[in-house]
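Colleague: Mind folding the following:
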Amino acid sequence: MSVHPASTLLLVSGSVRRGTVNSAALATAASTLPGGWQATMYSGLADLPHFSPDLDTDGGPRPVLDLRAAIRNADALLFSTPEYAGTLPGAFKNLLEWTIGDTVMTGKPVAWLNPSTAPRRAAGTYQALRTVLAYTAARIVEDACLDVPVERGQIGADGVVTHPDVRRRIGGSVRALTASAPNGR
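Modeller: This is a model prediction of the structure:
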C-alpha cells in the first residue's frame, strides 16, 4: 500500500497583529480541512525586508527565501487580510511584492476569506488583492473567495470561530479551494 503525502494549504494573514479576526478565520479554515490535507500558517510577515529589486539577488534575503519555499511547498494558498486605509496593509502588500518577480505563485490555486463585519468597507482591499494576485499569475478560485463577517464574540479561547454557520461557510470555501488543487482530494 502506498502512502500519499498530505497536501498543504498555506494560510497567510495580512496582519502582523496577534489574535486578529483574520487569523481566527484562517485557524477556522485549518480546522475544517478535508482528509489528506494539512495546514501551515505563514508567520514571517513582520520579518520580511522592504521589497527592493536590489535585494532580490541569489533568491533574496533569508526571510524571502523562507516565504518562497513555503509557497512553493504549498498546494494551495488561503489569504485573509484586514483593510487598512481602504486597501491592503503595507506589510502584506510587501509580502506579495516579493512573489511577483519569482514564478512561485504561477498557477497556484488561491482564495481569500474576508471576515470584516463591514464587507463593503473592505471591498477595496480585496479588489487590490485580486489585482496584485493577477501579477503573480496565481489562479484565483472564485468559488472559494468568501465574505464571511466574523465578530470578536464568535471567536473561542482557542482562536477558532465557534459560530456554526460561519464555520460551515468557511468549510465550504476550504473545500472549494482544496478541490481545485491539482491533487485535491
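Colleague: alpha carbons only for contacts and neighbour counts from here, please
Modeller: OK.
Colleague: any idea how far residue 90 is from residue 179?
Modeller: 31 Å (C-alpha to C-alpha, to the nearest Å).
Colleague: Compare the two (neighbour count), which wins?
Modeller: Counted by other C-alpha atoms under 10 Å, residue 90 and residue 179 do not tie: residue 179 has more neighbours, with 17 against 13.
Colleague: Doesn't that one belong to a helix?
Modeller: Yes. Counting by DSSP: H, G, I helix; E, B strand; the rest coil, residue 179 falls inside a helix.
Colleague: let's see this one next to it:
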Amino acid sequence: MFYSNAMKFLALSGSTRQASTNTAMLKAVADIAHPAYDIEVFSRIGDFPVFSPDLEALPLPAALQTFVAAINRCDGIIISSPEYVMAIPGGLKNAIDWLVSRPEIVGKPIVLMHASHRGDDMLAQLRMVLSTISDRFSAELFLRFELIKKSPDEISSHLEKPENRRVVEDFLADFARHCTL
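Modeller: Next comes the predicted model:
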C-alpha cells in the first residue's frame, strides 16, 4: 500500500515463485529507492483466477480487486518477470489479460526491469503485449541486472553497491519523468 506523497510506482513481479529472483530484485529496488519514490511490490499474481470474460462483471474476485486498486493508485508500473519456455509466464499473461478491458491500465506508464542475462524472447513478447494495452509503455526505459542463482540477501547487497544504486536511481528518475509527460 502507498503511504507517502511521493511518486507512486507499482512493481509487479511476473513470477509466482515464493523465492523469485524478480520479486527479490523489485523488493531490493523498493528498499534502496530515494524517498521521492514510493514503490509497492505486488507479487501475488498466482492468487488470480484464470481470466474469463464471464468473471469481469463486478464485483471482481478479491485478489483482483486489490490488484486493480493498486494499479489505479499508482503513477506508473514497473514489471519484472522470468522467462518460461521462451515466453511470458502464464501467471503474468493471465494478470495482463485481466487488465485488457479495464480503464485503470489505459494510459498508465509502464516500464520493464529484468533479473537475468537471458529472456530476450519473453521480453520481446512482453513489449508487444504491453504496447498494445498502454500507449504509455516505454520500451526504451529498461533496467537489467544479472541476478540468477542469487539469494534475496545477495540481490539486496548487489543492488546496494554504489554503482548499482546509481543505476537504479537514474532508472527511477527517468521513469518518474516519463510518468509526468
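Colleague: Superposed, what's their TM-score?
Modeller: Superposed pair, TM-score by TM-score structural alignment, normalised by the length of the second structure: 0.86. Supporting alignment: 176 aligned residues with a C-alpha RMSD of 2.2 Å.
Colleague: Tell me where the second structure has strands.
Modeller: 7-13, 37-42, 76-80, 110-114, 137-144 (DSSP state E).
Colleague: In contact with the residue lying closest to residue 95 of the second structure once chain neighbours are set aside, which residues are there?
Modeller: Excluding its sequence neighbours, the residue lying closest to residue 95 of the second structure (C-alpha to C-alpha, 6 or more residues apart in numbering) is residue 45, at 6.4 Å. Contacts were defined as C-alpha atoms under 8 Å, 6 or more residues apart in numbering; by that measure residue 45 of the second structure touches 13, 14, 15, 16, 91, 92, 95.
Colleague: Output those in a markdown table, with distance to residue 72 of the second structure and neighbour count appended to each entry.
Modeller: Converted to a markdown table, those look like this (distance: C-alpha to C-alpha, whole Å; neighbours: other C-alpha atoms under 10 Å):
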| residue | distance to residue 72 of the second structure | neighbour count |
| --- | --- | --- |
| 13 | 17 | 28 |
| 14 | 19 | 27 |
| 15 | 21 | 25 |
| 16 | 22 | 20 |
| 91 | 20 | 20 |
| 92 | 18 | 23 |
| 95 | 15 | 22 |
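Colleague: So what touches stretch 48-60 of the first structure?
Modeller: Contacts for stretch 48-60 of the first structure (C-alpha under 8 Å, 6+ apart): 61, 63, 64, 65, 94, 95, 97, 98.
Colleague: ok, how many other residues are close to the fifth one?
Modeller: Applying the criterion other C-alpha under 10 Å, we find 18 residues in the vicinity of residue 94 of the first structure.
Colleague: ok, now which ones touch it?
Modeller: Shown in contact with residue 94 of the first structure (C-alpha under 8 Å, 6+ apart): 48, 50, 51.
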